[in-house]
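**Student:** predicted model follows, preceded by the sequence.
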Amino acid sequence: MTRGVRGATTVLKNEENQIIMNTKDLIEEMVAKNNIQPSDISHVFISVTQDLNAGFPSKALREFSGWTYVPVMCMREIDVPGSLQACIRIMMVVNTNKDQQDMQHIYHNQATQLRPDLLSKRGE
């Protein structure tokens, strides 16, 4: 079975180092909380809001051991008026035996406002 694991974070500035570091921190927690191994990952989609263009957040994946062949694609998020800015969203598709409701989706920084319903269910 494949399942999607969602994650999102924000940065304070449109700077490559911040984009990569915040993405790396987010992925580390997504992987740890869901016990994901590189060989479990089918692919990863990463979107950024239009105000982020200083660097590719996908570079963060290449800093992890064993992730060389994990397919990843970056894209621009839909620019909806009033939506959260400076945001990086991740959809990681993994092979797992877990039920959908057992997947832990991770939100950092200002991105916690995107899915407060999921945060409250986890007691975070």
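**Tutor:** Perfect, thanks for sending it. Remember, predicted model here, so these are calculated numbers, not experimental data.
**Student:** from here on, just use CA atoms for contacts and neighbour counts.
**Tutor:** OK.
**Student:** could you grab the helix/strand/coil label for the spatially most central residue of the chain?
**Tutor:** The centre of the chain sits closest to residue 90, judged by CA atoms, centre = their mean, with a distance of 2.9 Å. Using DSSP: H, G, I helix; E, B strand; the rest coil, the structure places residue 90 in strand.
**Student:** is it true that it touches residue 7?
**Tutor:** Yes - Residue 90 lies in contact with residue 7 (CA atoms under 8 Å); the separation is 5.0 Å.
**Student:** got another, please set it beside the one above:
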Amino acid sequence: MAVRAVRGATQLEEDSRDHMLERVAEMVTGVMEANGLVVDDFISAIFTATSDLVSEFPAYAARQLGFGEVPLICARELEIERSMPRVVRMMAHVETDLPRADITHVYLHGAAALRRDLTRTRDVPDA
């Protein structure tokens, strides 16, 4: 079994606690589903948020999904001029049999525009 890094990102419409938890949970479960992962496959995860998101820790959404024993940390994203607002990013380290080229990185909502060069992305329309 190999250790792989898998990325995810999502953009929020507004900075509210419920919206943060909903969008981050959607991103985390999307990464899990796209790569056939379960919580026990996760070694650790790093979440970053842009400075305009202050309503909740993104990692709390993962905790609510059962990541209680997985080391998680949150950090502030760099403030770069013209960067996309209201974005949460995740980089998780996982154990998987997937080859590196088969890892699916999940970019949702407006964040789908961030890394089209990296791998497959998907834009989820707002409900």
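**Tutor:** Cool, the structure landed. Bear in mind the structure is a predicted one, so any value in this text is a computation, not a measurement.
**Student:** returning to what we had before: residues touching the residue nearest to the centre of structure 1, list them.
**Tutor:** 5-8, 44-47 (CA atoms under 8 Å, 6 or more residues apart in numbering).
**Student:** looking at those, which are in strands?
**Tutor:** Within the contacts of residue 90 of structure 1, residues falling in strands by DSSP state E are 5-8, 44-47.
**Student:** which parts of structure 2 are helices?
**Tutor:** Along structure 2, counting by DSSP state H, helices occupy 17-35, 58-64.
**Student:** equivalent range in structure 1 for the last one?
**Tutor:** Think helix 58-64 of structure 2. The counterpart of helix 58-64 of structure 2 in structure 1, using TM-score structural alignment, spans residues 57-63.
**Student:** equivalent analysis for the first one, please.
**Tutor:** Per TM-score structural alignment, the counterpart of helix 17-35 of structure 2 in structure 1 is residues 16-34.
**Student:** ok, average deviation of the matching stretch from structure 2?
**Tutor:** Following the fit onto structure 2, the mean deviation recorded for stretch 16-34 of structure 1 is 0.6 Å by mean CA distance after the TM-score superposition for structure 1.
**Student:** buried ones in that stretch, by neighbour count?
**Tutor:** Neighbour-count burial for stretch 16-34 of structure 1, counted by 16 or more other CA atoms under 10 Å, picks out 18-20, 22-24, 26-27, 29-31, 34.
**Student:** stretch 57-71 of structure 2 too?
**Tutor:** Buried residues in stretch 57-71 of structure 2 (16+ other CA under 10 Å): 57-62, 67, 70.
**Student:** what about residue 43 of structure 2, distance to residue 35 of structure 2?
**Tutor:** 15 Å (CA to CA, to the nearest Å).
**Student:** actually, residue 109 of structure 2.
**Tutor:** With CA to CA as the criterion, residue 109 of structure 2 and residue 35 of structure 2 are 19 Å apart.
**Student:** go on, residue 59 of structure 2?
**Tutor:** Separation of residue 59 of structure 2 from residue 35 of structure 2 (CA to CA) stands at 20 Å.
**Student:** what span of structure 1 lines up against stretch 74-90 of structure 2?
**Tutor:** If you align by TM-score structural alignment, stretch 74-90 of structure 2 falls on residues 74-90 of structure 1.
**Student:** from one end of that stretch to the other, what's the distance?
**Tutor:** First residue to last in stretch 74-90 of structure 1 (CA to CA) measures 9 Å.
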